[in-house]
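In: this is a predicted model, with the sequence first.
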Amino acid sequence: MAHMTLLNQQLKKVMDGWMDGWMDGWMDGWMDGWMDGWMDGWMDGWMDGWMNEWMDGWMDGWMDGWMDGWMDGWMDGWMDGWKDR
């Protein structure tokens, strides 16, 4: 009986070592793959897509609107001032 207990303990050590190694390898690989793949892809896609589109739209809209409004106001003021002379 003592022999079986010793054998079971040895087998448990081997299995625990194998499981620890397998889990470490699997987790490291999974995390690396997830980080490299999903996170990089998501971040790149988000940055390239949404952020760039938003910035482009904001710049186009705000700058165009601001420039149009400023130019219209300046021209109207200049014309009114010139006519009043």
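Out: Perfect, thanks for sending it. Nothing here was measured: the structure is a model prediction, and the numbers come from that model. Residues are numbered from 1 along each chain as shown.

In: contacts, neighbours, all on C-alpha from now
Out: Noted.

In: now the spatially most central residue of the chain: how far from W30?
Out: Nearest residue to the geometric centre of the chain (Cα atoms, centre = their mean): M43, 2.6 Å. When Cα to Cα, to the nearest Å is applied, the distance between M43 and W30 equals 18 Å.

In: here comes the other one, which I'd like you to weigh against the first:
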Amino acid sequence: MDGWMDGWMDGWMDGWMDGWMDGWMDGWMDGWMDGFMDGWMDGRTDGRTVIYAAI
């Protein structure tokens, strides 16, 4: 029973941590990219043409 509980807890914690880290990283990257792009666009009016050209 101990072995089963250990395995279950390990698997649950691994899955929870993976999901939490994925969500946290996604949100962090989204926020960072949004802020970076906003600042870059404000500072460089000609940056808009570069972005449209890339699309």
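Out: Here it is on my side, so go on. Bear in mind the structure is a predicted one, so any value in this text is a computation, not a measurement.

In: just give the TM-score of the two.
Out: Once the chains are laid over each other, their TM-score by sequence alignment, normalised by the length of structure 2 reads 0.51; 47 aligned residues with a Cα RMSD of 3.2 Å.

In: re the thing from before, three-state assignment of the residue nearest to the centre of structure 1?
Out: helix (DSSP: H, G, I helix; E, B strand; the rest coil).

In: quick check: which element contains the aligned partner of W34 of structure 1 in structure 2?
Out: When the structures are aligned by sequence alignment, the residue of structure 2 matched to W34 of structure 1 is W4. W4 of structure 2 is part of helix 2-43, with elements assigned from DSSP states H and E.

In: do the same with T49 of structure 2
Out: Remark: T49 of structure 2 resides in helix 47-54, with elements defined by DSSP H and E.

In: which strands and helices sit next to that helix?
Out: If contacts are counted by 3 or more Cα pairs under 8 Å, 6 or more residues apart in numbering; DSSP states H and E, helix 47-54 of structure 2 sits against helix 2-43.
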